[in-house]
Each structure stands twice: as structure tokens, then as C-alpha cells.
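> Okay, sequence plus prediction incoming.
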Amino acid sequence: MSVHNLTNDEVGRYGRQLILSEFGVKCQQQLKSSKALIVGCGGLGCPAAVYLSAAGIGTLGLLDHDVVEVSNLHRQILHKESGTGVPKCKSASAACSGVNSLPTYREHHVAINSTNALSIISQYDAVLDCTDNVATRYLLNDACVILKKPLISGAALKFEGQLTVYNHEGGPCYRCLYPVPPAANTVSSCSESGVLGVIPGIIGTMQAQEAIKVLGGMQGSLTGRLFLYDGLSFTTRVVKLRPRQPSCVVCGDTPSVTELVDYLEFCGVSSADDKLSLNKSTGMSRISPTDFKNHYRDKSKRHLLLDVRPCHEFDICKISHSINIPLNSLEKITKDELLAKISQNAYSINGGDNSGITSLQSNAGHYCLYLSSWK
């Protein structure tokens, strides 16, 4: 015997949430008939995906252009060592299907961009932004506003996380709060600043919770509010956001942005995943790892390697005979003091944030090499 359009198997499977008076059969049915898209099958997307799957979502779309790497596994809990090299959307789909085979799973092994976002998102009822770059946040926001889809947005970095719901029940969109993107060199990602593995797990799980509330027609979503979590001090806050802005260029009364644009250009970055790009305006030179290795191994030349990463990163890995002067210390000494310690031939090794030493590198004629490329 079935209850409404739920089968006996579904009643048995979802029974613990069906008996919640705030949820019940009505919300379960709505969830079953809903389609959710998760953009980014990483630290946030993995827990969001498995909990939406387990809760009984009707259709779950999983979008990610990347493949599984060992460095993902400390936080991206759906992937396996044996799955190294497998597309993340495929790996996440297989893991979710192993938890609940009833939903329909759609794999999108593509990079979402201005040319395909509308056609993909139009297939779904809600979008979960589980990415970690600003350009994609603006892209997803604008696409969801244009298509009138709610956007459940999460972020996690270091020991902190945050969560909100955009474009839902008259609430603001991302552009209402951030009409102008931040300078490209002020934004960092997990690969640059690090993240404790459980932090995206906590936020991603909460994204699934908010998606269930939105798709199930429940009350109390985070629209118009921002949840903030600090795992280091174990504190949480919920702050009220500014309301929808009538002057917003996307969701305002007279929007000027009615189609998707080039969001990499809008945010001033050459590629959403190319964190090693240098701003041409800095005038810095750049040397390849191969060329540097050849120079460094030339015993007829004198070299000084200046590594400006924090001490704890220097302790993880370093090139022999390099000197560690963290950037925050480097900024406190004068250029003359620095130049007294290094020769005009010195090479500067930088882990990602070179904004603080641009003038020193330009004037001293140094080069910038990224350790992630060194072998």
C-alpha cells in the first residue's frame, strides 16, 4: 500500500523524516518531483550531493569539469583512492547511487560558462553553488536570476564557512550584496590558503538542508540571512543581509544585465582556475620551472633563492639552500635592506600571492617561480 505517490519502499526508506510534522508527506512528494543541480563536486558538493540523494531528491545533477586527485580526498568524501583520474561528477554519481538508487542522476562533465549555463540550469528547479571562485559565483547568480531559480550558496576556507540562499522569496541576489567584484589578487582559494577538511563537510551538509527546505516548500530558509561558522573558535552567527536592491543590475526593477557576459573578464582574471596568472600591469618577469632549474644548477653562477611563503608552508617543502623571509616580514623591511641581502640575479619563489612585493621584484629585476610547478 502506498501513501499518495510514495511507494511502500519509499515510505520505509524516508520514514524518519516523514514523521516530522514540519516535513511530512507533502514535502517528501515535492522533493521527489524536484530537480537540483550541484555545481562543483568537491568539498562542498560531495556532502550536499549525498544528503540530497539520501533524502529522496527526484533528479540530481552533478556538474564538475575536473577529475579526482589524491589531494582531494581529505575533504571530498565521495571520492576514493581507486577513483584517481575519474571525472568527479561520475565518481560522485556512483557514490550517491550506492546510497540511494531511486533518484535520477545526471552527470555534467563540463566547465560551466556563459555559453552553456542557461541551457544546463534551465533543466533544474534549484542550484547549489559549491564552487570556490568568484567568477563562477557571478555567473551562477546571473543565470539563476534570469531563469528565476533559487541559488543555495556555500563557501569554506581555512577554518571558516558561510552559507545563504539567493534569489528566493523576494530576497537579494549575490549582486545586490556585491555589485562590484573584488580585486583578483585579494581572493584566495582552498588550494592557496588551505582548508580543514571537515569545514566544507559542515557547510555542504547545510547546503543540502537549505535545498531540502527550498524544494520541499518549507519555512525558515536562509534567504536574506547569512550563516557564519568559525570552526577554530567553534562559534556561529546569523547576520541579516541587505534586502533586494531595486537598483541591482540583475534582479532590480530595471535590470541592465539580461544575458550572461564574460565573467572572467568581469572579475579581472584570465581563468577561473589559473591562480598563477600575473597581472601584466605589475611589470614582473616570469621564468619557467625548467629554465629556472637550468639556471639554478649552473654552478658557474651565483644564486640566492628567496622564498616568501609563510614559515609553516616552507616547512612542508622547500628547495635546498633557499632562504625563507615570509611576505609579512618582507613588507616590514625597506627595499634597501632587502637589496643589501640579495644580488641582482636573485630569484624570488612565491607560493601564490605576489601583490605585496611587486615593486621590489620590478625594481630589483627578480623573477617569480611557483613551487607548485617545481619537480
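Right, received. Where do you want to start? Numbering: from 1, shown residues only.

> Going by C-alpha atoms from here, please, whenever you check contacts or count neighbours.
Will do.

> Helix or strand: which one has Ser348?
Assigned by DSSP states H and E, Ser348 belongs to strand 347-349.

> helices and strands around that strand, which ones?
strand 305-307, strand 367-369 (3 or more C-alpha pairs under 8 Å, 6 or more residues apart in numbering; DSSP states H and E).

> Skip ahead from that strand and say which helix or strand is next.
That would be, after strand 347-349 and using DSSP H and E, helix 358-364.

> what packs against that following helix?
By 3+ C-alpha pairs under 8 Å, 6+ apart, helix 358-364 packs against no helix or strand.

> Flag every buried residue along it.
The neighbour-count check on helix 358-364 (16 or more other C-alpha atoms under 10 Å) flags Thr358, Leu360, Gln361, Ala364 as buried.

> would JSON lines of those residues with distance to Leu338 be doable?
Shown next, in JSON lines, are the buried residues of helix 358-364 (distance: C-alpha to C-alpha, whole Å):
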{"residue": "Thr358", "distance to Leu338": "13"}
{"residue": "Leu360", "distance to Leu338": "9"}
{"residue": "Gln361", "distance to Leu338": "11"}
{"residue": "Ala364", "distance to Leu338": "10"}
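
> Pasting the second one now:
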Amino acid sequence: VRYDGLCRRLDLTEATRRIAAGEKHVIRFKMPYEGATTAHDHMRGDIVTENKYLDDYVLLKSDGLPTYHLGALVDDHEMQITHVIRSAEWLPTFPLHVQIIRAFGWEEPVWVHPSIFLKPSGKGKMSKRDKAAVMKDGHSIFVADLEGLGYVPEGVLNWIALMGWGVAEDDVMTLTQMIERFSIDHLTPSPAAINFQKLDHFNGTHIRLLTTEDLARRIKPYLTEAGFGVDNATLLKVTPLIRERLVTLDDCIPFASFFFKETVEPNPEELIAKGLDAQQSAEVAHKAYDLLASLPDLSHQTAEPPLREFVERSGLSANQVFGILRVAVTGQKVSPPLFESMEIIGKEKVLERVRKAIESLEGM
């Protein structure tokens, strides 16, 4: 609702008298009605607004406190702010702020109004009220939530930095590189739609850039919170095996939890190799058990050659034999490399898991 101009032409002496008499009042900025206001945005160029469309905004409220329009500008001036970078949502009051600064005779800062972030659909502004919708897909627009969902600061920063920034959209950069390369000259006025797939891409990439020690330190809380007793020595061995598979830090739970369990409980149906039945799969598992039991240890170098020789002699495929072992040992069809996993788990636990898998298959 635009101000009706009731007191716009009130004589200063009369206004002062009524204020002194205790009448409730505000102080407005007297916007010129004629001509136009030209405000320069570094990214958008000159923005020209006819003054007849501008309002006499309140600068001091009836309680004497300043509105944002006055307070923010005075604060920026006193703090010698040289660049004001704020959302494009402030463009409607941009002419007012420019007029206020010029009325004071102050030097204008460099103004930049980046575009707002749009919803993933590209329709409408993304706001905090959209939290419930995006959380359904396992994402969030709140930083605190992103941390809990396993996103690393480096990935989130990289993702946000490239929204509205005119560089290649798949540029992976560290914070130092972002600082070195950033320039307001590269900002673009086009609104950017939130793209959580790109967030996943950048997050996974930055996870893979972490050192083994740093990544192990970051994933440990997720495993601990899930109820697993995690010793650092084992975790440092496990981390390189799962690094390439992680999109978020909490992905460590499905990919690494079997390392820290006493036992696993695979789906019996998944123990059956393609092209074989339960009894045939049990026979394969039994022979693999005997072979593994005969070895001095299950290090990668010790276990892989004889197991591959067994595959060749059996007439079966590696997928069939190793598939049975993978599910028996890890409890899942997709896992980190089998031989490295068995080495870390240890001979005793591996044999116990294979033995239980045999019992499960024979009972089908």
C-alpha cells in the first residue's frame, strides 16, 4: 500500500510544533515525484526507475527507532563498506537506498544484486518453508542438516559458489582456489535452480580428495553413532577401500559396517549364485571354506591366487564363486574389494561367516 502523501506538504514549522505537542509521528524520505532515479548495479548495469512509481518510505518509526532502509545505510557508511552484495529481492528498494545516500552526500558503494535460488523445478524461490519437501529426497537447504546428512563443508561451499557464478559448472575447487578465482565480474544475473545432484557430485569428489587419515576421522562419528565399536587401526585400513564409493560421509555405514560386526546375516536367496541352486552353491562355499582354512592367513597376496586357481578348476565363473563368498563374508551383494575385505576382517571371522552361509544354504 502506497503512502497517500497526507503530510508530504506539511510546513516544517507546523510539523515541529505538532511533534513538540506530543503527536504520534514518523519521519519519511521525501522522494522526488518528477524525473527518474538511475541506480547502477555492477552486474546488471544501470537500472532506471521513474520516480512517480516510488514511495515516501518511513526512515524513523513512531518509537524513534530507524527502519532497515536508514539503519543499514548508516551502518554501512560508518563501517566504510565498499561493496554491498545482497539478494535481487532488494532491487525494488534499490532506488530508495541510492536516493538516501545521495541526499546525505555520501560516496556510493559498489552495488551487486545476485539472483535468488530457485526450487529444483526452476519454478519459484527456494525458501525455508520448502524444507519438508526436499528432506523427503534425503537433502536439505539448512547447513546444520547437511552436516548431519554427511555432506562435507568443502563440497557444500563448492556447490553454492558455482550457483550464479559464470565459471564451468563442474569446476571442483578448494576454498583457497575459490577465493583466488572469485570476482564479482563473473557473477551472472540469471536465477540458479537448486540442483542436489550437483551437490552429491561435488561432495563425493571432495571426499575423494581427503587424505585417508582425515576421511577416517570424519566418518568415524557416523559409524560410532550407528552403534559400531570402531578401532582406529582397522578404520584406517577400511577407509581406502570405501573412499571411491562414498557420496556422503554416512554412506560409510552400508559400505563399511560389516567390518565392525561380529557376524553378518545375509539374505539366503542372495547366497545362491546365478546359474546354480542352493545345494550347488553350498558345495562351492564348502570347497572355498576348506581352501581358506588351509591357508596360513587371508592376506590379499595369500588368498587370491589359490582362489582364482579354484575358479579355473571348477569350471565356474569368478562372479559365481566370488559372489557367494562376497555375500557370505560381507552380508551384501555390493561391497568393497573382496580379498582386501577378507584380509581386514581376519581369517577366524571369515571362516565363521562362510560356515554359517553354508548352513543357511543347506537348510534351504
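All right, it came through fine. Since the structure is predicted, the reported quantities are computational estimates derived from the model, not experimental observations.

> Fetch the TM-score of the aligned pair.
TM-score of the superposed chains, computed with TM-score structural alignment, normalised by the length of structure 2, equals 0.24; 157 aligned residues with a C-alpha RMSD of 7.3 Å.

> thinking again about what came up before, which of the helices and strands packed on strand 347-349 of structure 1 sits closest to Ala211 of structure 1?
With C-alpha to C-alpha, the closest approach to Ala211 of structure 1 among those belongs to strand 367-369: 42.5 Å.

> helices or strands up against the closest one?
strand 285-286, strand 347-349.

> Which stretch among these is buried most, on average?
Per-stretch averages of neighbours, counted by mean count of other C-alpha atoms under 10 Å, single out strand 347-349 among these, with a mean of 23.

> got the contact list for Val48 of structure 2?
Ala36, Thr37, Thr38, Ala39 (C-alpha atoms under 8 Å, 6 or more residues apart in numbering).

> Which ones among the residues you listed map onto strands?
Ala36, Thr37, Thr38, Ala39 (DSSP state E).

> Tell me the secondary structure at the residue nearest to Tyr105 of structure 1 when sequence neighbours are not counted.
Excluding the flanking residues, the one nearest Tyr105 of structure 1 by C-alpha to C-alpha, 6 or more residues apart in numbering is Leu60, at 5.0 Å. Three-state call for Leu60 of structure 1 (DSSP: H, G, I helix; E, B strand; the rest coil): strand.

> What about Leu60 of structure 1, how many residues nearby?
Leu60 of structure 1 sits with 24 neighbouring residues when counted by other C-alpha atoms under 10 Å.

> Strands of the stretch 101-250 of structure 1, start to end?
104-108, 126-129, 151-157, 160-166, 225-230, 235-240 (DSSP state E, counting those that start in this stretch).

> Would you mind listing the residues in contact with the residue nearest to Tyr105 of structure 1?
Leu60 of structure 1 touches Lys35, Ala36, Leu37, Ile38, Ala49, Leu52, Ser53, Pro103, Thr104, Tyr105, Arg106, counting by C-alpha under 8 Å, 6+ apart.

> Those, buried ones only, as a PyMOL selection?
The buried residues among the contacts of Leu60 of structure 1 can be selected in PyMOL (16+ other C-alpha under 10 Å) with this line:
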select buried, resi 35+36+37+38+49+52+53+103+105
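
> Kindly indicate which of the contacts of Leu60 of structure 1 lies nearest Ile146 of structure 1.
For the contacts of Leu60 of structure 1, the nearest to Ile146 of structure 1 is Leu37 (16.0 Å; C-alpha to C-alpha).

> Assumed the closest one was part of a helix.
No - counting by three-state DSSP, Leu37 of structure 1 is located in no helix; its state is strand.
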